[in-house]
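[1] Give me a 3D structure for the following:
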Amino acid sequence: MNFDELKKQWDNQSSEEVQINPDIEIKKEANTTIDKVRKVMKKDFFFQLTSFPLLLLYPFYFEIHSTIIWWMIACIFAIMTVPLYYLIKFYKSSYRLEYNSLRNINWFYYNFKSSVNIFTLYTYTVCILCILFMGSIFIEREMFLNVEDPIVLFTIIIISLILYIIFCIWVMKWWIKKLYKKPLEDLKEILNQLEE
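    Predicted structure coming up:
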């Protein structure tokens, strides 16, 4: 068979017989979304690392060098390190897979979703520890103790803590929504398309 015969057969072939798999475009879109997620995670990881040195500055700022404060900082570091370890592990293992199958995209989606949940719990834990830390600083520095009425002192502390908790929860929810909500929804939509 020569080249001219092949060319004739090619021209005579119906274009309706050639079908391109529609999943290829969807999987390409999933790869793009996964790449965006990785970029966001990398930026967020480096942002989170800035909180470690800032935590070390508090005792110097408030001029408190008691062993209790340094012990609490060590505990906060330990609590901050464990979730970051799992997030880094997920980030690194996400590069080992090729996202050309439903199974791998599914794996990424559910691990990414659990990573967002870990990040949320991690933030709540750090907020509670910061409340403990700031309370210790106030006790060590004997702040608010010049208030004569204990009811007023108690009210000021409770209102301050409630406002701090509300602020932390609002910032955390805003942060997660801004960085992670859209890619999570995009991946869910891609999975729904692939499963149809």
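[2] Could you use CA atoms for every contact and neighbour count after this?
    Will do.
[3] what comes up buried for stretch 103-113?
    Using 16 or more other CA atoms under 10 Å as the test for burial, stretch 103-113 gives 105, 106, 108, 109, 111, 112.
[4] same deal with stretch 155-169?
    Residues of stretch 155-169 classed as buried: 161, 164, 165, 168, 169 (neighbour count, 16+ other CA under 10 Å).
[5] residues in contact with it?
    When contacts are defined by CA atoms under 8 Å, 6 or more residues apart in numbering, stretch 155-169 is touched by residues 124, 127, 131.
[6] just so I have it, where are all the strands in the protein?
    Along the chain, no stretch is classed among the strands by DSSP state E.
[7] returning to what we had before: so which of the buried residues of stretch 103-113 sit within helices?
    Here DSSP state H is the test, and those give 105, 106, 108, 109, 111, 112 as lying in helices.
[8] Kindly provide the distance from residue 31 to residue 145.
    When distances are taken as CA to CA, to the nearest Å, residue 31 and residue 145 turn out to be 58 Å apart.
[9] To check against the first, give me the structure of this:
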Amino acid sequence: MNFDDIKSAWSNDNDDNVVVPSSVDQLKTLQLPVEKLRSNMKIEFYVQLFSLILIGFLPRYTYFAPVLIIPFYVVYFVAVAISVYYFFKFHLFYKQLNTATLRSKDRLYALYYEAKLSIEMYKSYAYTLIPFALLEMAMHMASRQDSKMKAVFQAAVTNQAIAITMVSVFLAMLLLLMAITTFWVNSYYGKYMKQIGKVLEEFKEAA
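    Down below sits the predicted model:
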């Protein structure tokens, strides 16, 4: 990348409310987190796509009670439909997120807020998939003939206390996984967003 060209483009921007970066180092400070965001998004996309495809073959490679196969695929295809929508939005944002963004101050500011919205959307997507994952795990455990969970599931049908306990455990696991997801997203993307935000604040202060 030619940083002189980028700086020249910033200088020609008509936005008087934001100063031009005073050094190549400032431009590099912006470039690095943008590139890291793109890299992390690309890796996570392939990991999620591979995982989603692998889950679809789960009943073929592990035992599932015949009565649970159709419910499994109903849950699975709903999760796939949600994922397709997310992947589409993911692709659109990924195309916008590149170092060419540094050639426009307005675009960089807009992209910063778009990235924040996209991260919140990603959290929502992950939160939505967690119940599906827990349901499919429960169906798998209930299918095993030697599983103690199968006996627990059967007992929950007639015992209200056991049923309430199972629902409480399910909700606790749901909240725990949501907390882990939030921590993961903040660690994987949040630090780069903070770096971009810090540089943008420096531009404002220097204006």
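[10] check contacts around the residue nearest the centre of structure 2.
    For structure 2, the residue nearest the mean C-alpha position is residue 122 (3.7 Å; CA atoms, centre = their mean). With CA under 8 Å, 6+ apart as the criterion, the residues that contact residue 122 of structure 2 are residue 86.
[11] Residue in structure 1 paired with it?
    With the correspondence set by TM-score structural alignment, residue 122 of structure 2 lines up against residue 119 in structure 1.
[12] And that match, how close does it get to residue 73 of structure 1?
    Residue 119 of structure 1 sits at a distance of 19 Å from residue 73 of structure 1 (criterion: CA to CA).
[13] try residue 58 of structure 1
    Here the distance between residue 58 of structure 1 and residue 73 of structure 1 works out to 9 Å (CA to CA).
[14] Settle it for me: which of those two has more neighbours?
    Set side by side, residue 58 of structure 1 and residue 73 show unequal neighbour counts under other CA atoms under 10 Å, the larger going to residue 73 at 20 against 17.
[15] Nearest residue to the counterpart of that one in structure 2 in space, ignoring adjacent ones along the chain?
    Taking TM-score structural alignment, residue 73 of structure 1 has residue 76 as its aligned residue in structure 2. Setting aside the residues directly before and after it, residue 76 of structure 2 is nearest to residue 56 in space (CA to CA, 6 or more residues apart in numbering), at 7.0 Å.
[16] what about the residue nearest to residue 30 of structure 2 when sequence neighbours are not counted, how many neighbours?
    The shortest distance from residue 30 of structure 2 to any residue other than its chain neighbours is 6.0 Å, reached at residue 196 (CA to CA, 6+ apart). Here the number of neighbours of residue 196 of structure 2 (other CA under 10 Å) works out to 19.
[17] residues touching the aligned partner of residue 196 of structure 2 in structure 1, list them.
    For residue 196 of structure 2, the equivalent position in structure 1 is taken to be residue 187, counting by TM-score structural alignment. With contact set as CA under 8 Å, 6+ apart, residue 187 of structure 1 has these partners: 30, 33, 109.
[18] Residue in structure 1 paired with residue 159 of structure 2?
    Taking TM-score structural alignment for the superposition, residue 159 of structure 2 sits opposite residue 150 in structure 1.
[19] how far away is its match from residue 98 of structure 1?
    Residue 150 of structure 1 is 63 Å from residue 98 of structure 1, by CA to CA.
[20] Repeat that for residue 131 of structure 1.
    As judged by CA to CA, residue 131 of structure 1 and residue 98 of structure 1 stand 43 Å apart.
[21] Neighbour count: these two, which is higher?
    residue 131 (16 against 10).
[22] excluding its backbone neighbours, what's nearest the more buried one?
    Computed as CA to CA, 6+ apart, the closest residue to residue 131 of structure 1 that is not its neighbour in sequence is residue 161, at 7.2 Å.
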